[in-house]
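**Q** sequence first, then the predicted structure, then my questions.
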Amino acid sequence: MRISNVFQLGIKELRGLFRDPVLLILIVYAFSLAIYTAAKAMPETLNNATIAIVDEDQSPVSSRIITAFYPPYFVPPRLITVNEMDSRMDEGLDTFALDVPPNFHRDLLAGQSPTIQLNIDATRMSQAFTGGGYIQNIVTNEVNEYVNRYRGDSSVPVTLNLRARFNPDLDQSWFGAISNVISSVTMLSIILTGAALIREREHGTIEHLLVMPVSPVEIMISKIWSMGLVVLIASAFALVFVVQGILHVPIQGSILLFLVGAALQLFATTSLGIFLATVAGSMPQFGMLLILVLIPMQMLSGTMTPRESMPEIIQNIMLAAPNTHFVILAQAVLFRGAGLSVVWPQLLALFVIGSLLFLFALRRFRAFLK
């Protein structure tokens, strides 16, 4: 294998990429706007939820309940009638509708247990789940404070002091931004290498390479380093300018250590992209294979949900996937500031899995060229 051949073939791949506007737009979008929108639109965060209130009691306690809902969790409540409640929810105008019944204040002072009806539009699943708990706590606190005639905390025998490390404000956008960078590294590396190989076959340039004094190893390594370099530079740009600069998400650890892990991840996923491209006969077939492979890898790697919440057999199977170890490494470095002494097992696992995928893809690539 000659380094000059690998370098020149890699430059050819970069020129082909820069002449493809669709892939260039995908790269720019994945490492800029997609990260920003993922950070600002995390579904777990309750923000400006619409709520309407039916005040049939017209009492001091019902007025306290109405004034307890305010931004940023809820929009200012809209006072409606009983007849409007169902129709507004059918039209999707309200996510929550609270009905304070008549004589609620009288029954409360009489020591009875009056009920308040809360209707929730469960089609808005994330807001419905989170907002329902918020509303229950708000109403309960307001009623208790009114009955007890003072605003204060109840006395409990044990006090729990909560310390939230690495994300003191529990800001979901921090997690969304970095998780999207991790996902984009895996997705773009597979797409770019696979598309590069299929593009050569569709344009007929693969036959030109076969008559040149280059080996399959040189062709494959050239695609790996060129496409991997593009994704590596784009991920570094996203971390520095989008995550830290625009979103103001603090990076706890070394970006250089993260990029070392990303390089090993790219070594594995670009090899996987070449293998998928040799199996697929065309770009549409490659896209279908990508869906079958990429979605399980992303869903079960720990990027979206913790691995601990998955069945043990799934956790063990996913240890064979490179992005499982990359997610562990990236979260440890970027969130918790871990160093090399902590993440070296993940680096070693990525190197071993990447080497196996490279050898497997090279064998398939040689058969593909014959």
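**A** That came through fine. Numbers count the residues shown, from 1 in each chain.

**Q** alpha carbons only for contacts and neighbour counts from here, please
**A** Noted.

**Q** state the number of residues packed around the closest residue to Gly253 other than its chain neighbours.
**A** Distances taken as CA to CA, 6 or more residues apart in numbering put Gly337 closest to Gly253, at 3.6 Å, once the chain neighbours are dropped. Counted with other CA atoms under 10 Å, the neighbours of Gly337 add up to 16.

**Q** then this one, side by side with the first:
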Amino acid sequence: MNLRRLFAIVMKELRQMRRDRITLAMIVGIPVMQLVLFGYAINLNLRGLDTGIADLSNTAASRALVMDMVATGVIDPAVSATSPQQLMEGLRRGEISIGVVIPPDFERRRFEGREAVQVLVDGSDTVVQSAAVQLAQLPLNTQPSTNASTAGAVGQTGPGQVSVVSFYNPQRRSAINIVPGLIGVILTMTMVLFTGVAIVRERERGNMELLIATPLSSSELMIGKVLPYAAIGLIQTTVILVLGVWLFDVPIRGSLLDVYLAAVLLILANLTLGLLISTKAQSQFQAMQMTFFVFLPSILLSGFMFPFAGMPKVVQWLAEILPLTHFLRLIRGIMLRGAGLFELWPDVLALLAFIMVMMTLAISRFRKRLD
């Protein structure tokens, strides 16, 4: 063991690392990203869940109850409904996570100690179910009475007066929530990585000279790179769906065609993102580094691992840029709630816009030149 030669190798690696700006940025960027995401962005205490209110009683007591629910911070009234059916439609389309139904005979039910309020919950997210249970703990105070037998009821809660009804996953099985999301996570990881190294691999293997000599335009080359991987993505989607239904009994309540159309949107979004990375990276190792730099925020901020509603607003705005965020809303809405693809049109438009922007940037950055 020659220490001088060993020291020379160490200095050589350090100098090479210093010249590699992407690697240097990853050395500092990954710890900072993880610290910010886990310490600031990720919050398991849900607050401000979009809620629909159907106050069919419309009395002073019912309005006071709604104010008490809002004061907990768990719900944020976003929709005013006139019937429970409207709330169910809002849940199915993903417009709200919770619906509160106050019946017309709320006062009589409250005095009799019967179920007086019903909280409808989108059970496709088990964390939302847990947060909604807090609403069932609210006291339904009765009015003061001169009758001695009822005077003691003031400020007490009748048993089961606020009931929580969970839809789409009443058994709270985690697999029902996780398996549809895994489609997006696996497609994000594989599609971005495959195309992230596509152009770089051609350059490193010496195939770029052959491509330069062909009459292919930049657009034709880029689209030709994308299409084979799109077929691979559909095969992966099929494998996950079959295993999810067979092993975990995950339901597909919506159209199977809509499931595949949503998957195609995510596949194209990830492939175009990977192509953009491929035009920027100088080596396959750099492409893999940049892919990891994209994949980490996607899996943490999209709502797959941690509740989206628990994140600060600034982080939610950042998460809206990520394709996986919109795909999770689509796939869970279609598979678990039976919603149609076009009922979830905001997320469809977001993915289409992402595809167009990324493909345009990738084509504009690519040049059929070795330098």
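**A** Arrived safely, thanks for sending. Fair warning: this is a prediction, and the values are worked out from it, not measured in the lab.

**Q** give me the TM-score for this pair.
**A** Scored against TM-score structural alignment, normalised by the length of structure 1, the superposed chains reach a TM-score of 0.55; 217 aligned residues with a CA RMSD of 2.2 Å.

**Q** follow-up on the earlier one: quick one, what contacts the residue nearest to Gly253 of structure 1?
**A** Contacts here follow CA atoms under 8 Å, 6 or more residues apart in numbering; on that basis Gly337 of structure 1 touches Ile251, Gln252, Gly253, Ser254.

**Q** Pro250 of structure 1 now?
**A** Contacts of Pro250 of structure 1 (CA under 8 Å, 6+ apart): Gln244.

**Q** 10 Å instead?
**A** Phe166, Asn167, Trp174, Leu239, Val243, Gln244, Leu334, Phe335 (CA atoms under 10 Å, 6 or more residues apart in numbering).

**Q** what kind of secondary structure is Ala52 of structure 1 in?
**A** State at Ala52 of structure 1, reduced to three classes by DSSP: H, G, I helix; E, B strand; the rest coil: strand.

**Q** just give me the neighbour total for Glu207 of structure 1.
**A** 12.

**Q** if I look at the alignment partner in structure 2 of it, how far off is Ala263 of structure 2?
**A** The alignment partner of Glu207 of structure 1 in structure 2, by TM-score structural alignment, is Glu209. Counting by CA to CA, to the nearest Å, the gap from Glu209 of structure 2 to Ala263 of structure 2 is 34 Å.

**Q** try Asn270 of structure 2
**A** 11 Å.

**Q** the two: which is more packed in?
**A** Asn270 (32 against 24).

**Q** show me the contacts for that one.
**A** 184, 187-196, 226, 230, 264, 276, 322-324, 351, 354-355, 358.

**Q** tally up the residues packed near the nearest residue to Gly184 of structure 2 once chain neighbours are set aside, please.
**A** Closest residue to Gly184 of structure 2 apart from its sequence neighbours, by CA to CA, 6+ apart: Leu324 at 6.1 Å. Leu324 of structure 2 is flanked by 29 other residues according to other CA under 10 Å.

**Q** contacting residues for Leu324 of structure 2?
**A** Leu324 of structure 2 touches 181, 183-185, 187-188, 266, 269-270, 295, 297-299, 301-304, 330, 351, counting by CA under 10 Å, 6+ apart.

**Q** check which helix or strand it maps to.
**A** Using DSSP states H and E, Leu324 of structure 2 sits within helix 323-335.

**Q** swap in Pro251 of structure 2?
**A** Applying DSSP H and E, one finds Pro251 of structure 2 in no helix or strand.

**Q** now do the same for it: its match in structure 1.
**A** Aligned partner of Pro251 of structure 2 by TM-score structural alignment: Pro250.

**Q** now the helix or strand encompassing Leu318 of structure 2 on structure 1. Mean distance?
**A** Per DSSP H and E: Leu318 of structure 2 is located in helix 313-319. On superposition with structure 1, the mean distance recorded for helix 313-319 of structure 2 (mean CA distance after the TM-score superposition for structure 1) is 1.2 Å.

**Q** out of everything not next to it in sequence, what's closest to Arg226 of structure 2?
**A** For the record, residue 226 of structure 2 is Val, not Arg. Closest to Val226 of structure 2 by CA to CA, 6+ apart is Leu271, at 6.2 Å.

**Q** ok, that neighbour - contacts?
**A** 187-188, 190-196, 222-223, 225-227, 229-230, 233, 265, 277, 355, 358-359.

**Q** please report the distance of the residue nearest to Gly184 of structure 2 from Gln16 of structure 2.
**A** 35 Å.

**Q** distance from the biggest helix by length in structure 2 to the middle of the chain?
**A** Secondary structure assigned by DSSP state H gives helix 218-248 as the longest helix of structure 2. Distance of helix 218-248 of structure 2 from the chain centroid (CA atoms, centre = their mean, to the nearest Å) equals 20 Å.

**Q** the closest residue to Lys40 of structure 1 other than its chain neighbours - how many residues pack around it?
**A** Distances taken as CA to CA, 6+ apart place Ser173 nearest to Lys40 of structure 1, at 5.8 Å, with adjacent residues excluded. Per other CA under 10 Å, the neighbour tally for Ser173 of structure 1 reads 24.

**Q** hmm, Ser173 of structure 1 is touching Thr37, no?
**A** Yes - using CA atoms under 10 Å, Ser173 of structure 1 is in contact with Thr37, at 9.3 Å.

**Q** joint contacts of these two?
**A** If you check Ser173 of structure 1 and Thr37 against CA under 10 Å, 6+ apart, no residue is contacted by both.

**Q** for structure 1, which segments count as strands?
**A** 51-55, 78-79, 96-100, 117-120 (DSSP state E).

**Q** okay, the last one sits on what stretch of structure 2?
**A** Correspondence between strand 117-120 of structure 1 and structure 2 is not established for any residue, with TM-score structural alignment as the criterion.

**Q** these two touch, right, Ile199 of structure 2 and Gly224?
**A** No - if you go by CA under 10 Å, Ile199 of structure 2 and Gly224 don't touch, sitting 11.7 Å apart.

**Q** which one of the two has more residues nearby?
**A** Ile199 (27 against 12).

**Q** which position in structure 1 pairs with that one?
**A** By TM-score structural alignment, Ile199 of structure 2 lines up with Leu197.

**Q** what sits closest to that match if chain neighbours are left out?
**A** Ala277 (6.5 Å).
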